[in-house]
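S.K.: Fold the stuff below for me.
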Amino acid sequence: MLKIIGSEEWCVFKELGIPAIKARVDSGAKTSSIQATNISVFRKKKEDWVKFEVNPIQDNRSITVDCEARLVDRRIVKSSSGISEERFVIRTPMTMGDDTFEIELTLANRDTMEFRMLLGREALNGRFMVNPAKSYMLQTFTEDSISASYAPYMKEKTGLKIALLASNPNLYSNKRLIEAAEARGHEIVFLNVELAYMKLDARSPE
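M.R.: Predicted coordinates:
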């Protein structure tokens, strides 16, 4: 009997060292993909392997997991923007709820995507049915458990303290600025421009 999953689910990749990552479930996509940067191929046991970095948590690029896996293929994949590109393909065990099984993952730069992972129909076939109105049917993680799981990957802050003067911290451009600063170890503080003022007076500036 097929299990029911939602349009968003938590996935675990123990062999890659990823304790939890949110995935967008998309039965319209054939192949699953995971966010990966700094990808490089190397030889191990007379086989091609690939090293890459994953930022598994949305809106937090300061957490980076170094991964490696055997390279099983190089494949031309059409991105969500309609552009065809060559991607590295790996095969690794994935856990969803109580089920663990191997899936193929293409390594893709998903920095501009809301979700760090996309779960395609090849991983779903014969296992799950999707209820798009639901989310996180198999497993949930609290913020505290996520923080505890990723504590070893958090870098000690040694950067600057930066003020961002803007009107809305949730605008895409402001969020990217905040993410970029935090990923580089800086502390960034949002200041609402609507609550600030500057008096340009040579005698009594404020």
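
S.K.: Could you use CA atoms for every contact and neighbour count after this?
M.R.: OK.

S.K.: did I read that right, A181 in a helix?
M.R.: Yes - looking at A181 with DSSP: H, G, I helix; E, B strand; the rest coil, it is inside a helix.

S.K.: Number of residues surrounding M113?
M.R.: 12 (other Cα atoms under 10 Å).

S.K.: Same question for V89.
M.R.: Per other Cα under 10 Å, the neighbour tally for V89 reads 21.

S.K.: Ok, R24 next?
M.R.: Neighbour tally, R24, other Cα under 10 Å: 19.

S.K.: go on, I39?
M.R.: By other Cα under 10 Å, 16 other residues sit near I39.

S.K.: So it, which state does it fall into?
M.R.: strand.

S.K.: That one and N109, how far apart?
M.R.: Between I39 and N109 the computed distance is 10 Å (Cα to Cα, to the nearest Å).

S.K.: Now the second one, please; I'll put the structures next to each other:
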Amino acid sequence: MLLGFAFLAQSAAAHESGPSMSILGTAENVKIVEEDVVLEARLDTGATSSSLNALNKERFEKDGEDWIRFEIIDPDDEDARITLERPIERIAHIRRHSGDSQERPVVRLEFCLGDQLLTADTSLVDRTALSYQALIGRSHMAGHVLVDSGEEHLRAPDCAADDQ
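M.R.: Below you'll find the model as predicted:
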């Protein structure tokens, strides 16, 4: 039993000396930095990757690369849309609970979560039937965010680096 306490103390000390981590709730406002759009997102430690509600997806070629143009719902007016364009990093093959699989384009997005400016791959999928336009998974949060499962909206997006 003493070995367990010693391990926990070492683990806690390692985290204290490591990078600064933000404590956020299970639902937070996050900013898509490039477009300066703030959305309500679900922070999900059970999800490996992040996903974003993407409507009217249209693939095209730009400078010899595959790109995608898509729309998100304007958080200030649910009848309006905001258009985003990004290069496609890859196509993810997602196996669904029903057993069938779905292909999803994946783009790199920079999000501001609390005071953390984080970039990671994000799959584009129609999330209009879900409560949140964005789901932030471990790929964005690992090493930067601790999630308090009993809290929501602990910290507004405020990344000094995104104002430069």
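
S.K.: Please state their TM-score.
M.R.: Put the two chains on top of each other and the TM-score (TM-score structural alignment, normalised by the length of structure 2) is 0.77; 138 aligned residues with a Cα RMSD of 2.0 Å.

S.K.: Pull the contacting residues for the residue positioned nearest the centre of structure 2.
M.R.: Closest residue to the average C-alpha location of structure 2: I136 at 3.2 Å, with Cα atoms, centre = their mean. Listed by Cα atoms under 8 Å, 6 or more residues apart in numbering, the contact partners of I136 of structure 2 are A41, R42, L43, D44, A47, S49, S50, S51.

S.K.: what does it align to in structure 1?
M.R.: Aligned counterpart of I136 of structure 2 in structure 1: L119 (TM-score structural alignment).

S.K.: Disregarding residues adjacent in the polypeptide, which is nearest to the residue mapped onto A47 of structure 2 from structure 1?
M.R.: Counting by TM-score structural alignment, A47 of structure 2 corresponds to A29 in structure 1. What sits nearest to A29 of structure 1 in space, not counting adjacent residues and going by Cα to Cα, 6 or more residues apart in numbering, is G120, at 4.9 Å.

S.K.: Can you report how many residues lie near the one you found?
M.R.: Around G120 of structure 1 there are 22 other residues, counting by other Cα under 10 Å.

S.K.: can you pull out the strands in structure 2?
M.R.: Counting by DSSP state E, residue ranges of the strands within structure 2 are 22-25, 27-32, 37-43, 50-53, 55-62, 65-73, 81-87, 90-95, 101-113, 116-125, 134-136, 145-148.

S.K.: Which of the ones you listed has the highest mean neighbour count?
M.R.: Most buried of the strands of structure 2 by mean neighbour count (mean count of other Cα atoms under 10 Å) is strand 134-136; its value is a mean of 25.

S.K.: among the strands of structure 2, which is nearest L3 of structure 2?
M.R.: Taking Cα to Cα, strand 145-148 is the member of the strands of structure 2 nearest to L3 of structure 2, at 25.0 Å.

S.K.: average offset between the closest one and structure 1?
M.R.: Taken against structure 1, strand 145-148 of structure 2 registers an average deviation of 0.7 Å after superposition, with mean Cα distance after the TM-score superposition for structure 1.

S.K.: Sweet, I'm off.
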